[in-house]
Each structure stands twice: as structure tokens, then as C-alpha cells.
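Visitor: here are the coordinates; sequence isn't available:
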């Protein structure tokens, strides 16, 4: 891992190279850029690059027992928000790219996504269930302003009366408020906004290009005010860094009329662990050891627990303390557990190539 000065405006502090796919051996090819980065580190000012990707399919299916959805869409690969803790970072390694700086600077957009979704929904054997957006990379990251792929996907889902869930860290979701209101009236959408802290300076280090905390809270309130089922996700809880904001986030979300609140513990799979350790050394060297000690205590002595049923459910004294604090804060603010119902019975297959449905 490269040693260098703090990289302003980015979450990762290096282009950490994974060794799971032999990328370390292929990465150094003798070019002058390799020698320069080994001596000086990566350039301080990194420009975002976007490559258009043309996949053959757009829906991803899973059978995980830990998550509530079985299908998802990711309009983009990589995420400019740059959240250093993002569990999706290792997916960039599949393309011989770094889960570190490459993940937040070398992005992929999928402009064919709307067409592919329409073709998928038109298949005679397709059975509708809620589609999750924002499960791997944020559907409202900055490049959505240019591509508007997420909006096109929502337009198709509204046309077909297909239910959708959205998870984001951006108030840019309000730009599609017109669609969301109409979908909510038909019980077709629920939106979750992740709020990690209420300190803009801390958020600027953790998630440098995501919306500021107060903008996210305001977006939650505006969504709720417009009748859209809204969830505030306190995610992730980072021990000794962000857990101190739990009670205040719950209070503000409840005051904004948000009907559902939850929390998710920090996860550090594969290359995320060394990236996060490096981030701690850069920004919080005084408590880095303490943070990782607590993380390991809730993950059965490891940086990460990859097993089904336990990977999203931490154990130990610290985990129980977080649960207790969460329950007490929800009780004080009259927040009750709420499940959102999404309608699948009104689904109608879309037309393809202008051909109308017979029935």
C-alpha cells in the first residue's frame, strides 16, 4: 500500500491492490506511471472518469437469507461518493481496478439499462417482486445528473406498475419527486436514505462527495411530507467514530415524520479492511486501535464476518450496547417498527419496440 499525504476530496487514501485475482502481478508493467506512483504516491487531484458499459442483462438475482430483496439493479459501477467503508468496493477488483481510488474515480455508466429492464419485464415468464436500487452503488451519485438512468428506470417501473425500493445518500432523489409521489400513491415505492453522522466535517472525511447530513435529513422530511414511505438508515455504525450520533439522528428523523428507522454495523470485507485501517491512520490515529478492537469484538475476533445470518448481525457486549441504545432512543421518540407494503398485483408487462399488448 502506498504511503503519501492526505488525499483531499476522496475517501480512499490509496489505490490498494487486491491479490485475490492476481492483479498485483499484472498491475506493475514497467510503465513510467508505475514508478512515479511507487515513489510519490497517486496524484493528489484525481479527476472522475466515466466509461459507458453495455451489459447483456440488467437485473441481478440473489438467494441471500440476510437481505429482504431477491433482485436488484445497479445503473452504475463504482461510486463517486467515495464512502471509505463501502462494502461494494471489492467489486472493482473483478475488472482489474483498485477497490481504493479507482472505485470512486473510474466509474461505469449503463445507458442501456432502461432498454434491458423493459425487455426483461416483457418476458412472459417474468414474475414481479420489488426491485432494489442502490444496493451496490448509489443510484443518485453525481453522474446521475448527466445520465438520468435512474429516472428512466423509475419511469418504466411506473409505466409497468412494478414495485421498487431505493437506497441512497443523496438529496438528488428529490429531483424525481414527481415520479415517486405517483408511485407511492400506487404503493410501488419505498425510499431509504443513509445518514452516518450529523457532523459535516466528519462526513466530508468519511463520504466526501455524498450530500451533507443536513441535506439528507431535509430530504427524508420532504419525502415523508409527500406521502412516500421513507426509511432512515443509520449506516454504518462505526464504533468510537459515528455511534455517538445515533440518538440525535433518531430524534431528528422522528421529528421529520420518518416512519421507519434502522441501523447497520460496519462491515469490512476483503480490500475494504486495509482501506479503512489506512483511513483511520490518516484521520484518527489517536483512536485507530480502539476502533478496530471494537470492530473485531463484534465480529467474533475478525475484521469481518462473511457468514450468512451473522454478517449483518454483530455479537458481543458492544453490539448489545448499540441495540439497547437504539431501542431506548426509538422508544423515547415514539418510533415503532414499520414494514412497508409494496404492491405487485397490478403489474402489467411493457410494450417492446412499440408493440401493444393484446390483453
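Guide: The structure has been received and is ready for your questions. Just so it is clear, the model here is predicted, and its values are computed rather than measured. Residues are numbered from 1 along each chain as shown.

Visitor: For the rest of this, base every contact and every neighbour count on C-alpha atoms.
Guide: OK.

Visitor: Verify the stated contact: residue 129 with residue 157.
Guide: No: under the criterion of C-alpha atoms under 8 Å, residue 129 lies out of contact with residue 157, with a separation of 11.5 Å.

Visitor: Give the residues shared as contacts by these two.
Guide: residue 163 (C-alpha atoms under 8 Å, 6 or more residues apart in numbering).

Visitor: Neighbour count: the two, which is higher?
Guide: residue 157 (25 against 17; other C-alpha atoms under 10 Å).

Visitor: Just give me the neighbour total for the residue nearest to the more buried one when sequence neighbours are not counted.
Guide: Computed as C-alpha to C-alpha, 6 or more residues apart in numbering, the closest residue to residue 157 that is not its neighbour in sequence is residue 163, at 6.9 Å. For residue 163, the tally of surrounding residues (other C-alpha under 10 Å) stands at 27.

Visitor: my guess is residue 303 meets residue 294, correct?
Guide: No: under the criterion of C-alpha under 8 Å, residue 303 makes no contact with residue 294, lying 9.6 Å away.

Visitor: Included below, for side-by-side comparison, is a second structure:
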């Protein structure tokens, strides 16, 4: 990979921009041909960082690359032992979450979850979008974990890593089964998604919301259809997400909007418009997250930026690094979600002022925990008392 000094210089020197593009390609493997990657967000498919050997695609002179088939979505079954993941991060408002899928077909090029695919021996690039893992046993495992003696109920977050309503959910329906378990147990849940498919489960969500057990956050990154299509190619369009907000709100489900991620020099000018539109669609709360570029996400995002917005490359990367101490990313708690410095402060103030003007975040009622009753379904160990 290019050195830090080279990356910092590139942000201000246009003559080095082409050099960084070459370095990105050489370090990560040649770019995937456009026809093979059609409909995908990433343009690279480098080897996983834990692999002993790395692969590099090249043309051997026989035009064999043209014979390679386009990437198709493949789904494998994953059989975890547990389904609730715990965390102790001071940056998060929840201490437990569920991910019914590993990998995400939405293909958001900026997704901070991409590096997790390396643990499966796969690439954080196109593999993350095309080679997915489903957990059909998740509802049964959830019942078992909620029934354990000593379980202390707190809201479960779903959609914090990969989207529970990504396209394959139409077939697998794992998320709906999880909601059925949570509703039966009276367990609170918070959902984050970019998909209008969430409206399929309005029947369950509205019943849970009437008991103070559910809240949904729709992530709206941009209102620009062209930018959304290139940056998050298989997610619902911005208009569909706003329509989903309205449908949920009309059904009595509390709705938040997440302006996430804010990308300096690319979508930061839309903060006020996104909040305005979300408020009109029924949102009563809002949040934002600054762009994060951990590990493999950095070269993937920079390659995408060079391909789609080369004229903005220097400006965008300069602003990102100004908030990250000259680096592409700073993982320090308290800074990783917001950044630091004058530009980060300006974005925070704009968000706060727009939210106050619109009356967002004034009264966010906590989800209730007093309805919880441990499940007694199949596979749950009964008490001997």
C-alpha cells in the first residue's frame, strides 16, 4: 500500500493522483472488469488479509478475462452457536445485537463491515457483496438465549453490521422470524436499514410499537439518485426509503433517520435536505456518522472515488484526513464516529442546528423492558423446579 506520506501528498498534488491509482490497483489486485462487476459497489476483489497467498488477475494475452462470468450472488448457510453479539463500546447506545446475515448485497462501497469477510477467507471487495452467509437457525438460537436463567433484558439492535432487509431476506425471511420471537417474548428491538422491505413487517412492528417495544431507523445517505446508485447500488432508492418512513410512521412505529455516512465534499451539503425530507416523512429523531475507512475499506473507497468522481478525489480525501489526524481513519473511541478538528465541528453544529429547527430528537422515549417474558418454545430447556 502507499505510504502515509504519499497519501498525504496526493491529497494536494494532482500529479501524484495517477500514482496512487496505480498503487491501489497493484496492492489490491487488478480492478474487476466492469461487465463482471456490474451492479456491484466495489471495483476490487483483493485477497483476504489473513490468507497465506494472494491472487492477482491479469490478462495472459488470450483475452481470457473476457470469458469470466459476472459475479452472481451466492448464499451459504452458516450455523453459529449463538446469535446475540455483545459489545462494550462507549460509542454505541446498545450492548447487544443480532446479524441474521454475513456480507451484504446492497454493496455500499463505504461499508465499515466489509473487513469482517476476511474472517471467512474472503475478500472485503466484491466477495462481501456476492458471497453471503445466512443464519436460518437464528430464530431458534434467539429463543434459547432469551430463555436462559439470568438473562437481563435490554434492547437488541439489528442492522448495525449488515442490513437485515437486504434483497436475500425476501427469500430467507430470517428477520421476520426473529421479530416473531421478539414479539412473543415482549423483547424491545431497534432496527437500522436502508431497505424499503422493512414495510413488509409493519404488522409485527406496529403491534410491538404499541407496547413501546420497537423503533426503526432508515439510513438515508443522499437524495441524489445517481450518487446513490453508484455508491450503494442494490439498496432501495432514496425515495423508497422516505416512503418507508411515512408508512412506518403512519402505522405508529417510531422512526429515525440516519444521515450516514457523511462524506466530506460528496454528500455533506445534503445534511439539511435529508433531515427536512425525513421530518416531512414522519421521522421524530435523527443521527449521523462520519465516513469511516478501516482496513480494507480505505483502498476500496479510494478506488471507487477515483473511478466515479476523479475531479473530487483530492478535495474529499484532504477533508477526510483533516478529521483523522492526517490518516484515512482513526479508530480511537470518541473520535471514530465523528472525527475531530474544525471541519468535524462544523458538520456537528450544522446537524445540531438543523435538528433543533425541525424539532428532532426532542422526545425520544426509551424502549420498554417490562413486557419481557422468557420464551418457552421448541428447543428451550425447561426448568427443573
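Guide: Great, that's in hand. Predicted model, so just to flag it, every value in this text is computed and none were measured.

Visitor: Send over the TM-score of the superposed chains.
Guide: TM-score of the superposed chains, computed with TM-score structural alignment, normalised by the length of the first structure, equals 0.93; 352 aligned residues with a C-alpha RMSD of 2.2 Å.

Visitor: What lines up with the residue nearest to residue 157 of the first structure in the second structure?
Guide: Here residue 163 of the first structure is matched to residue 188 in the second structure, going by TM-score structural alignment.

Visitor: can you tell me what part of the first structure the longest strand seen in the second structure aligns to?
Guide: In terms of residue count, the longest strand belonging to the second structure (DSSP state E) is strand 255-262. Using TM-score structural alignment, strand 255-262 of the second structure lines up with residues 230-237 of the first structure.

Visitor: what's the mean deviation for the matching stretch versus the second structure?
Guide: Averaged over the aligned pairs, stretch 230-237 of the first structure sits 0.4 Å from the second structure after superposition, using mean C-alpha distance after the TM-score superposition for the first structure.

Visitor: What is the neighbour count of residue 68 of the second structure?
Guide: When neighbours are counted by other C-alpha under 10 Å, residue 68 of the second structure registers 11.

Visitor: typo on my end, it should be residue 37 of the second structure
Guide: When neighbours are counted by other C-alpha under 10 Å, residue 37 of the second structure registers 20.

Visitor: just checking, it is part of a strand?
Guide: No: membership of residue 37 of the second structure in a strand is not supported by DSSP: H, G, I helix; E, B strand; the rest coil, which gives coil.

Visitor: Can you show me the strands along the stretch 151-300 of the second structure?
Guide: With DSSP state E, counting those that start in this stretch as the criterion, the stretch 151-300 of the second structure has strands at 156-158, 189-193, 214-219, 255-262, 285-290.

Visitor: Dump these to a markdown table, plus distance to residue 5 of the second structure and mean neighbour count.
Guide: Below are these laid out as a markdown table (distance: least, C-alpha to C-alpha, whole Å; neighbours: other C-alpha atoms under 10 Å):
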| stretch | distance to residue 5 of the second structure | mean neighbour count |
| --- | --- | --- |
| strand 156-158 | 39 | 22 |
| strand 189-193 | 37 | 23 |
| strand 214-219 | 34 | 24 |
| strand 255-262 | 25 | 24 |
| strand 285-290 | 23 | 20 |
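
Visitor: for these, which one sits closest to residue 146 of the second structure?
Guide: Closest to residue 146 of the second structure of the strands of the stretch 151-300 of the second structure is strand 156-158 (C-alpha to C-alpha; 11.1 Å).

Visitor: what's the mean distance for that closest one versus the first structure?
Guide: Averaged out, strand 156-158 of the second structure is 0.5 Å away (mean C-alpha distance after the TM-score superposition for the first structure).

Visitor: start and end residues in the first structure for that strand, please.
Guide: Taking TM-score structural alignment, strand 156-158 of the second structure hits residues 131-133 over in the first structure.

Visitor: Now do the matching stretch: distance to the chain's middle.
Guide: 12 Å (C-alpha atoms, centre = their mean, to the nearest Å).

Visitor: in the second structure, which helix has the most residues?
Guide: Using DSSP state H to define each element, the second structure has its longest helix at helix 342-358.
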